[in-house]
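Colleague: got a predicted structure here, sequence first:
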Amino acid sequence: MVTPSRLTDLSWVALGGAFGSLARYLVSLWIGAPDATGGFPVATLAVNLLGAGVLGALAEVASRRGGARWRRARLIFGTGVLGGFTTYSLLADDLATALLDGHTAIVLSYAAATLCGGVIMTWLGIVMGRRIAAGPSPSANAGPQTATGSYSGDER
């Protein structure tokens, strides 16, 4: 049964997916198709690696901060935008096409770069997400304190 809140969630995911797909298309126009990059699918690799890093950061922040706001952010940006931006189907198609065309070196390097690069980018995203979720320490933003422990405002 589709409830109004589920319908709202579906709408946010669809809207995010539209933006992500458009962004992926624009990146592929900017970088060029594999034919324009010596047979190597640079655009697909770039969006998948960038998406892995951003998703790692988003998932980490959302899991640490929790709440409805972060659940919705994960739906919109994680499932929607990044789901539309990254592409497993084009990765598989690029690999199959290169393999059928006899470009074994491209297949091996592209698969390795995607897998290893994706793990590294996700790890970096998680590390960044932990720092973002932790935020600055309370003492870092407290400013100078008076003898009573409150900020007087004159010291800055």
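Modeller: Perfect, I can see it now. Residues are numbered from 1 along each chain as shown.
Colleague: going forward, measure contacts between C-alpha atoms and count neighbours the same way
Modeller: Noted.
Colleague: and the next helix or strand past the longest helix seen in the chain?
Modeller: As assigned by DSSP state H, the longest helix anywhere in the chain is helix 104-134. Counting by DSSP states H and E, the next helix or strand C-terminal to helix 104-134 is helix 138-141.
Colleague: quick one: buried residues of that next one?
Modeller: The neighbour-count check on helix 138-141 (16 or more other CA atoms under 10 Å) flags nothing as buried.
Colleague: can you give me the buried ones in the longest helix of the chain?
Modeller: 106-107, 110-111, 114, 117-119, 121-130, 133.
Colleague: in which helix or strand would I find Val61?
Modeller: Here Val61 is assigned to helix 42-65, by DSSP H and E.
Colleague: take this one as well and set it beside the first:
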Amino acid sequence: MSEARPPHLRAPLLGLVFLGGATGTLARWAVGLAVPHLGRVPVATVLVNVVGAFVLGALLEGLARRGPDEGRRRALRLTLGTGFCGGFTTYSALANDTDALLRAGLEGRALAYVLGTLALGLAASALGIALARRSRPA
């Protein structure tokens, strides 16, 4: 009966997203405590977004290229990709931090913060994809 329901309505799959999201959120919180601001720039937010982009790129490439059976691929994608990376990364904090920099009159830092985070995230994702491709068995 539960198999007839769409994946987003299946309790076990939602549980995987919840588990991954809770873990990712706790990891982001821990990084936020451990990594201080550099001036007024919240380095922890940059770090979690860049690391999350790398992990997501590597994960999705790995699952697409040499992943396990479909059920296991879905479980990994939901737990680690949607859940963990979704909870770990925080573009809402990026927007909030940018607003705080702008309100403090630090327009140059705000622009560098936004563009730097996006550029580093794109590069990290590409690197994750490249490393996952490279590690694929022949």
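Modeller: It's in. Because the structure is a prediction, the values reported are computed rather than measured.
Colleague: mean per-residue distance, the helix holding Val61 of the first structure to the second structure?
Modeller: Mean deviation of helix 42-65 of the first structure relative to the second structure after superposition (mean CA distance after the TM-score superposition for the first structure): 0.6 Å.
Colleague: show me what counts as buried in the very next helix or strand once past that helix.
Modeller: Next along the chain after helix 42-65 of the first structure, taking DSSP H and E as the criterion, comes helix 67-73. Within helix 67-73 of the first structure, the residues scored as buried using 16+ other CA under 10 Å are Trp70, Arg71, Arg72, Ala73.
Colleague: how near is Val47 of the first structure to Arg72 of the first structure?
Modeller: Applying CA to CA, to the nearest Å, the value for Val47 of the first structure to Arg72 of the first structure is 23 Å.
Colleague: equivalent analysis for Thr86 of the first structure, please.
Modeller: When Thr86 of the first structure is compared with Arg72 of the first structure (using CA to CA), they lie 19 Å apart.
Colleague: and what of Tyr25 of the first structure?
Modeller: Taking CA to CA, one finds Tyr25 of the first structure at 25 Å from Arg72 of the first structure.
Colleague: just checking, Val42 of the first structure touches Pro34?
Modeller: Yes. Between Val42 of the first structure and Pro34 a contact is recorded at 6.9 Å, counting by CA atoms under 8 Å.
Colleague: neighbour count for those two, which is higher?
Modeller: Set Val42 of the first structure next to Pro34 and count neighbours by other CA atoms under 10 Å: Val42 wins out with 19 against 16.
Colleague: quick one, what contacts the aligned residue in the second structure for the more buried one?
Modeller: Counting by TM-score structural alignment, Val42 of the first structure corresponds to Val43 in the second structure. Val43 of the second structure is in contact with Val35, Pro36, His37, counting by CA atoms under 8 Å, 6 or more residues apart in numbering.
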